[in-house]
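In: A structural model of the following input is requested.
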Amino acid sequence: MADDANRSLTNRHLMPVVAAALVDDSGRVLLQRRPPGKQMADLWEFPGGKVEAGETPEAALVRELAEELGIRVEPVSLTPLAFASASLGDRHLLLLLYVIRDWNGEPVALEASALAWLRPGEMDDVAMPPADVPLVEALKRLL
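Out: Modelled structure (predicted):
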């Protein structure tokens, strides 16, 4: 019997999710804390969310950043960096991380319980969802 990593998606739903590594002029990256009551509450994550039916990943990320942080991002400012893949029971998460260095507005925690600007090396000291952890390694190599 094949292990979970090799199972087909026949009985599972593929869930594409987009995330942003907003990088400031000092090389710090914005993380947001998941609010109480949500799955994986209190873990720190890259801002972003699910890609809705009919949306491109880039359009979804622009929308999510406006909803979650109140900032405006132009699609041309999104640079793909890495992805992670993780099984979540009957769903399979495909998490796409984009680097963003240019946006309009000051990020505000509209849906998260807190925001923090951290260097990639400092992210090893905060609890993050399992799918976000390998993305930190890509950021360490970039920044």
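
In: only C-alpha atoms from now on, for both contacts and neighbour counts.
Out: Noted.

In: quick one, what contacts the residue nearest to Pro129 when sequence neighbours are not counted?
Out: Among residues not flanking Pro129 along the chain, Leu43 sits closest, at 6.3 Å (Cα to Cα, 6 or more residues apart in numbering). Leu43 sits next to Arg33, Arg34, Val126, Ala127, Met128, Pro129 when contact means Cα atoms under 8 Å, 6 or more residues apart in numbering.

In: using JSON lines, lay out those together with secondary structure.
Out: Formatted as JSON lines, these follow (DSSP: H, G, I helix; E, B strand; the rest coil):
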{"residue": "Arg33", "secondary structure": "strand"}
{"residue": "Arg34", "secondary structure": "coil"}
{"residue": "Val126", "secondary structure": "coil"}
{"residue": "Ala127", "secondary structure": "coil"}
{"residue": "Met128", "secondary structure": "coil"}
{"residue": "Pro129", "secondary structure": "coil"}
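
In: this one as well, want them side by side:
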Amino acid sequence: MVNQIVVAGAIVAGSTVLIAQRTRPPELAGRWELPGGKVAPGETEPEALARELAEELGIQVIVGRRLGEDVELNPTMTLRAYTATLIGGEPQPHDHAALRWVSAAELYEIDWVPADRGFLADLRRLL
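Out: Alright, predicted model coming up:
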């Protein structure tokens, strides 16, 4: 079985990072995550992240370096985070309930999806 890579973007502006509130699946609805999605066949991880952020948020980004370690979502899916810089568009929650810019001080107060908690220490250092 090929491992499906899921990419997430830490979009940083100043000393804040953009987070998105999930609408699905029901067990994750209302919790917060770094936005992103699945890498399609033939795509690089940075290409997939740029495409997903354009689709989900209506923005253009430059994808930067990896953030933190891989997070195993299940036996066939791995989550990887990257830094990203907003270069065009105003983020809109096309695929999410809401969007929020949060500071390092707020990171540990957020009701994160479990997988994204693994990135908090690296996010805090980034901010």
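
In: aligned partner of the residue nearest to Pro129 of structure 1 in structure 2?
Out: In structure 2, the residue paired with Leu43 of structure 1 according to TM-score structural alignment is Arg31.

In: how close does its match sit to Trp112 of structure 2?
Out: Arg31 of structure 2 sits 5 Å away from Trp112 of structure 2, going by Cα to Cα, to the nearest Å.

In: Leu49 of structure 2 belongs to a strand?
Out: No - using three-state DSSP, the assignment for Leu49 of structure 2 is helix, not a strand.

In: number of residues surrounding the residue opposite it in structure 1 once aligned?
Out: Under the alignment (TM-score structural alignment), Leu49 of structure 2 pairs with Leu61 of structure 1. Per other Cα atoms under 10 Å, the neighbour tally for Leu61 of structure 1 reads 28.

In: same check, this time on Ile62 of structure 2
Out: 15.

In: repeat that for Ala53 of structure 1.
Out: When neighbours are counted by other Cα under 10 Å, Ala53 of structure 1 registers 7.

In: from Val17 of structure 1, how far out is it?
Out: Distance from Ala53 of structure 1 to Val17 of structure 1, by Cα to Cα: 12 Å.

In: check which residues of stretch 51-62 of structure 2 are buried.
Out: Residues of stretch 51-62 of structure 2 classed as buried by neighbour count (16 or more other Cα atoms under 10 Å): Arg51, Glu52, Leu53, Ala54, Glu55, Glu56, Leu57, Gly58, Ile59, Gln60, Val61.

In: ranges for the helices of structure 2?
Out: Counting by DSSP state H, one finds helices in structure 2 at the ranges 45-57, 120-126.

In: mind putting those helices into TSV with distance to Ser103 of structure 2?
Out: Below are these laid out as TSV (distance: least, Cα to Cα, whole Å):
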stretch	distance to Ser103 of structure 2
helix 45-57	20
helix 120-126	8
